[in-house]
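Student: Sharing a sequence plus its predicted fold:
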Amino acid sequence: MQINQVIETYDQGAVDYDAIMKRYWHIEREPLIASLLAEARTNRTRCCGRNRS
């Protein structure tokens, strides 16, 4: 019974992953990643009061 639940959970995760990839695969990743990194650095500066590179 427990192994069946693991398999079902894995299968649902694969379906969810596939749906996400189909939705977002066309996005240019370099600008997106750069913007996320810039936002993370900004948030870290605000949080910690200093800028770390």
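Tutor: Yes, it's here. Numbers count the residues shown, from 1 in each chain.

Student: only C-alpha atoms for contact and neighbour calcs from this point on.
Tutor: OK.

Student: what about residue 23, neighbour count?
Tutor: 10 (other Cα atoms under 10 Å).

Student: any idea which helix is longest in the chain?
Tutor: Looking across the chain with DSSP state H, the single longest helix is helix 2-24.

Student: Identify each buried residue in that one, please.
Tutor: Within helix 2-24, no residue is scored as buried using 16 or more other Cα atoms under 10 Å.

Student: putting a second one here so we can go through both:
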Amino acid sequence: SRNKLRLLIIDGYLSYITRNIISLYIDNNINLSSYIIFLLLLYTLTTRYKGI
């Protein structure tokens, strides 16, 4: 269905962003607390989208 396709696109996009953030974190050694906050934000986004 269209909802499944939308979920696949969203999940792929979020994982793409996450990979970029992780590589940025490794390269620049970003503050760990801000990274954890970002992960929490990602988690809330994905759980919210599961309800579509």
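Tutor: Nice, I can see it. All figures in this text were calculated on a predicted structure; none of them were measured in a lab.

Student: Tell me how they score on TM after superposing.
Tutor: For these two chains in superposition, a TM-score of 0.47 is obtained (TM-score structural alignment, normalised by the length of the second structure); 29 aligned residues with a Cα RMSD of 1.7 Å.

Student: still on that earlier bit, tell me how far the longest helix of the first structure is from the chain's mean position?
Tutor: Remark: helix 2-24 of the first structure is offset 15 Å from the chain centroid, using Cα atoms, centre = their mean, to the nearest Å.

Student: Mind listing residues that contact stretch 36-51 of the second structure?
Tutor: Residues outside stretch 36-51 of the second structure that contact it (Cα atoms under 8 Å, 6 or more residues apart in numbering): 7, 11, 14.

Student: Contacts only, for the last one.
Tutor: Read it as residue 14 of the second structure. residue 42.

Student: That one is in what secondary structure piece?
Tutor: According to DSSP states H and E, residue 14 of the second structure maps onto helix 2-28.

Student: Which parts of that helix count as buried, going by neighbours?
Tutor: 7, 11, 14, 21.

Student: What's the separation between the last one and residue 15 of the second structure?
Tutor: What that stands for is residue 21 of the second structure. 10 Å (Cα to Cα, to the nearest Å).

Student: same thing with residue 47 of the second structure?
Tutor: According to Cα to Cα, residue 47 of the second structure stands 14 Å off from residue 15 of the second structure.

Student: How about residue 40 of the second structure?
Tutor: 14 Å.
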